[in-house]
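Asks: Take a look and give me a structure for this.
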Amino acid sequence: MSTRADFDRYLVPTYAPADFVPVLGAGSRVWDQAGREYLDFAGGIAVNALGHCHPALVMALEEQATKIWHVSNVFTNEPALLLAKRLVDATFAERAFFCNSGAEANEAALKLARRVAHDRFGAHKHKILSAFNSFHGRTLFTVNVGGQPKYSDGFGPKPEGIAYFEYNNIESLTQLIDDDTAAVILEPIQGEGGVLPATPEFLQAARELCNKHNALLIFDEVQTGVGRTGKLFAYEHYGVVPDILSSAKSLGGGFPIGAMLTTADLAQHFGVGVHGTTYGGNALACAVAGALLDVVNSPEVLDGVIAKHQHFIKRLELINGQFGVFSAFRGMGLLIGCVLEEKYAGRAKEILDLCSKNGLMILMAGPNVIRFAPSLIISENDIDEGLARFTEALKKFLG
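Replies: Below is the predicted model:
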């Protein structure tokens, strides 16, 4: 049997996974090799939108697996066509490009923005503006677009034409944007940057500034999209429509898939051979994503996400009234950040480890924020039981 020690023996050490190895999941519960049960508030980093092994996803995968898996984009396939239509019908978009991850979706979005600017205005219009402390992926381009040097430094010369503004600071963006700007890329809620929502005023200003300077507005909804906030996509909360939107994570419910959504007018700049992917839009991934949308894009699930957010916050405030560990709770829907009080700054990992020992899987969003991103259909009983385990971990944290 494989063990956690095999990770250190055989895998490149880009991660430091937990000591236990999950082997079975059902709904919002996971079991490790020793048969120990955990409640899952991590959701595979906001990926497992319907929890583990949801019957609709299992059925879609099994059914498609007996038909056809992969034909490449030399051909098309029925699940990809159906998924594209469904996403277009449900959003501002008129065209979809499928890939395998959020990084690839953002890479496609940024390449499209630069291609549009190049075709319409010339090579001088190429600047990409991004927020400090943002995160847009791990390719060499996207990791540099993300405004976090801890991820981007140490890989030699950086791509040119990228500049950074302060998130939620209209003046900072106003001073930076100009007629050489090809695109502004924003997370409606900064995920890895601490579960920090944009203000409506900031997103509206970004939209107006992009219009003024003929720049495209890209929303990175890799983490916030597909029901996570209580709308299918977070931009719907703000009434601000982007030119390009990237999606991944929850879109496949655990099966790798990403998507870039845009208008027909912009999509025409990605003609045949301009961009591509071998695996993107494969039949297995698209079949699973289509089944997931059947469940998630419904009033019952989306309204339930908002109700569960309120339940989480109410319970967290009661817990914090007892312990005083957190200074704020922020986020939308079932993307929740618990911000540590200053005196506990930098100690989120300690809480995460104690939660694991108490049978609860959680996340961090930087060293000062505990992040919850559970299944969108998690029951209130599971929320309550998970928060009871969270309470026990906090007791041990305070010693």
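Asks: Going by C-alpha atoms from here, please, whenever you check contacts or count neighbours.
Replies: Noted.
Asks: Looking at this structure, which helix is longest?
Replies: Ordering each helix of the chain by length in residues (DSSP state H) puts helix 299-323 first.
Asks: ok, then the element right after it?
Replies: Moving toward the C-terminus from helix 299-323, the next helix or strand (DSSP states H and E) is strand 326-332.
Asks: Return the distance of the longest helix of the chain from the chain's centre.
Replies: Relative to the chain's own centre, helix 299-323 is displaced by 20 Å; criterion: CA atoms, centre = their mean, to the nearest Å.
Asks: Can you tell me what sits against that helix?
Replies: Contact with helix 299-323 is made by 227-232, 295-296, 326, 329, 332-334, 336, 376-377, 380, 383, 387, 391, 394-395, as judged by CA atoms under 8 Å, 6 or more residues apart in numbering.
Asks: Write the PyMOL selection for whichever of those residues are buried.
Replies: To isolate the buried subset of the contacts of helix 299-323 in PyMOL, counting by 16 or more other CA atoms under 10 Å, use the following:
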select buried, resi 227+228+229+230+231+232+295+296+326+329+332+333+334+336+376+377+383+387+391+394
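Asks: Now go through the contacts of helix 299-323 and say which are in helices.
Replies: Judged by DSSP H, helices contain the following of the contacts of helix 299-323: 295-296, 380, 383, 387, 391, 394-395.
Asks: If you count neighbours, what's buried in stretch 51-62?
Replies: 51-54, 57, 60-61.
Asks: for stretch 284-300, same thing?
Replies: 284-293, 295-297.
Asks: swap in stretch 14-34?
Replies: By 16+ other CA under 10 Å, the buried positions in stretch 14-34 come out as 22, 25, 27-31.
Asks: now do the same end-to-end measure for that stretch.
Replies: One end of stretch 14-34 sits 25 Å from the other (CA to CA, to the nearest Å).
Asks: which residues sit against it?
Replies: If you take CA under 8 Å, 6+ apart as the criterion, stretch 14-34 is touched by 3-4, 37-41, 50-54, 374-375, 378, 382.
Asks: try 7 Å this time
Replies: With contact meaning CA atoms under 7 Å, 6 or more residues apart in numbering, stretch 14-34 is reached by 4, 37-40, 51-54, 375, 378.
Asks: Could you do stretch 361-374 as well?
Replies: Stretch 361-374 is contacted by residues 38-43, 45-46, 191-195, 334-340, 345-349, 352, 355 when judged by CA under 7 Å, 6+ apart.
Asks: Here is a second sequence; please produce its structure as well for comparison:
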Amino acid sequence: MSYLFPTYARLNIEIEKADGSYVYDKEGKRYLDFISGIAVCNLGHRPKKVMEAVKEQLNNVWHVSNLFPIPLQEKVAEKLVNHSMGDAVFFANSGAEANEAAIKLARKYTGKHKIITFYQSFHGRTYATMSATGQKKVQDGFGPLAPTFAYLPYNDVGAVQQLNDEAIAAIMVEVVQGEGGVVPGNIDFLKAIEKKCKKLNALFIIDEVQTGIGRTGKAFAYEHFELNPDIVTLAKGLGSGFPVGAMIGTKKLIAAFSAGSHGSTFGGNPLAMAASLATIEEVFNESFLKDVEEKGDYLKQNLEEVLSEHPSVKQVKGLGLMIGIELIEEVQPVLAQLRKSGLLVLPAGPNVIRLLPPLTVTFEEIDEAIALIQATMNALVSAK
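Replies: Take a look at the predicted model:
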């Protein structure tokens, strides 16, 4: 028996070793990892500079709590601010916590309570972020949700334009819906949200938990659309596997988060900050981000080419190295066969294969993944 709550439908693969773009199970089988810890290991597994930074910090101090100044927090926050629209940062331990902070800040700053999100969104599994998430499968069984959240269809400009409720504190949106099917927002939709927030004196919150830290070929995905959010949340790729989340906000919001208004015992822990600083020093580099953009284009275009006439493939979509292959059927049989072939990928809903390779993936590794996907898809058609 297991001594764990069965909250995860775990794969029957026990990873014993990981390096770069590959992981190895206890039998020694090698897998090309296009999950990356769910968009966490953006520099691949065990990146040398991050490892060295954490080792150095281990020899100094692990934890003191936020009762004391933590100089590494200032260094990481400065880099996040310098590469974003923001002026101040709050550190947490996860994306859900970062989104909790954003929700609380929006309510406190505006004095209003209603938050608008979108169907098929995913913002976390705490009570508030579960309520913000526009997916019933995440909410079912937990009783009444927080009553101040409402949902609109994603990429529906008209639905956004029709909002006229002065009680709205914020509109929260993912630039690319990850868990919801790898669905990129279109620019008219995202600009309509920005405009509506200004009209209603509401805050514009962008959830970059999955898209941030270089995943789409920009430091943050909102940059592709020249948006000006009030708050951006991030987590996954920030710490290269160390638990860390962050909320970035503009100058006008600073006074609303005064001493005692919010907090976290572990948020901004020195070890997580050491990992985060080493990570963003590498990712927030123009040549690195350009390389990610080129790899993303290469992956998407080549997948479109080899799968263009496949009867099960509806479309290939995504942004940067966040790619979805939408099928007309369930993806689980495909995912299972890909694992047997040595490629790890994720679902995004019932019909989308989600590819989240490390940002350091090579073109040769991309070609390897494409060949495995093409061979697997063709074999499944032949078996029918």
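Asks: quick one on the thing from earlier: which of the contacts of stretch 14-34 of the first structure fall in strands?
Replies: Counted as lying in strands by DSSP state E, out of those, are 37-40.
Asks: Top of these by number of neighbours, please.
Replies: With neighbours taken as other CA atoms under 10 Å, the top of these is residue 40, carrying 29 neighbours.
Asks: if we can go back for a sec, specify which member of the buried residues of stretch 14-34 of the first structure is nearest to residue 252 of the first structure.
Replies: Looking at these and their distance to residue 252 of the first structure, the nearest is residue 27, at 15.5 Å (CA to CA).
Asks: how about that closest one, what's its partner in the second structure?
Replies: Correspondence of residue 27 of the first structure to the second structure, assessed by TM-score structural alignment: residue 20.
Asks: same deal with residue 206 of the first structure?
Replies: By TM-score structural alignment, residue 206 of the first structure lines up with residue 193.
Asks: Provide a list of residues in contact with the residue nearest the centre of the first structure.
Replies: Nearest residue to the geometric centre of the first structure (CA atoms, centre = their mean): residue 223, 1.5 Å. The contact partners of residue 223 of the first structure, taken as CA under 7 Å, 6+ apart, are 46, 191, 249.
Asks: before we move on, what about residue 196 of the first structure?
Replies: So residue 196 of the first structure contacts 189-190, 330-331 (CA under 7 Å, 6+ apart).
Asks: how about a markdown table for these, with distance to residue 127 of the first structure and neighbour count added?
Replies: Listed next are the contacts of residue 196 of the first structure as a markdown table, based on distance: CA to CA, whole Å; neighbours: other CA atoms under 10 Å:
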| residue | distance to residue 127 of the first structure | neighbour count |
| --- | --- | --- |
| 189 | 23 | 26 |
| 190 | 21 | 24 |
| 330 | 31 | 18 |
| 331 | 30 | 22 |
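Asks: want to throw these into CSV with distance to residue 370 of the first structure?
Replies: Shown next, in CSV, are the contacts of residue 196 of the first structure (distance: CA to CA, whole Å):
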residue, distance to residue 370 of the first structure
189, 15
190, 14
330, 11
331, 12
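Asks: Closest one to residue 135 of the first structure out of those residues, please.
Replies: Nearest to residue 135 of the first structure out of the contacts of residue 196 of the first structure is residue 190 (CA to CA; 7.6 Å).
Asks: Tell me the residue in the second structure aligned with the closest one.
Replies: Residue 190 of the first structure maps onto residue 177 in the second structure, by TM-score structural alignment.
Asks: Leaving out sequence neighbours, find the closest residue to that match.
Replies: In space, and not counting its chain neighbours, residue 177 of the second structure is closest to residue 183: 5.0 Å by CA to CA, 6 or more residues apart in numbering.
Asks: burial measure for the corresponding residue of the first structure for residue 239 of the second structure, as a count.
Replies: Alignment note (TM-score structural alignment): residue 239 of the second structure maps to residue 252 of the first structure. Residue 252 of the first structure has 29 neighbours, counted by other CA under 10 Å.
Asks: mind listing what residue 252 of the first structure touches?
Replies: 285, 288-289, 292.
Asks: for residue 137 of the first structure, same thing?
Replies: Going by CA under 7 Å, 6+ apart, residue 137 of the first structure touches 102-103, 143.
Asks: Likewise for residue 85 of the first structure?
Replies: Applying CA under 7 Å, 6+ apart, no residues contact residue 85 of the first structure.
Asks: Determine the three-state secondary structure at it.
Replies: helix (DSSP: H, G, I helix; E, B strand; the rest coil).
Asks: What lines up with it in the second structure?
Replies: Matched to the second structure by TM-score structural alignment, residue 85 of the first structure sits across from residue 78.
Asks: and what of residue 158 of the first structure?
Replies: When the second structure is aligned by TM-score structural alignment, residue 158 of the first structure is paired with residue 145.
Asks: what about the residue lying closest to that match once chain neighbours are set aside, which helix or strand?
Replies: For residue 145 of the second structure, ignoring the flanking residues on the chain, the nearest one in space by CA to CA, 6+ apart is residue 131 at 5.4 Å. Using DSSP H and E, residue 131 of the second structure sits in helix 127-132.
Asks: mean shift of the helix or strand following that helix relative to the first structure?
Replies: Sequence order places helix 136-139 as the next helix or strand after helix 127-132 of the second structure, per DSSP H and E. With mean CA distance after the TM-score superposition for the first structure, helix 136-139 of the second structure departs from the first structure by a mean of 1.0 Å once superposed.
Asks: Following the chain onward from helix 136-139 of the second structure, which element is next?
Replies: Of the helices and strands lying after helix 136-139 of the second structure in sequence (DSSP H and E), the nearest is strand 149-152.
Asks: average offset between that following strand and the first structure?
Replies: Using mean CA distance after the TM-score superposition for the first structure, the mean distance for strand 149-152 of the second structure is 0.8 Å.
Asks: what packs against that strand?
Replies: Contact here means 3 or more CA pairs under 7 Å, 6 or more residues apart in numbering; DSSP states H and E; on that basis strand 149-152 of the second structure packs against strand 114-118.
Asks: start and end residues in the first structure for the strand it packs on, please.
Replies: Going by TM-score structural alignment: strand 114-118 of the second structure matches residues 127-131.
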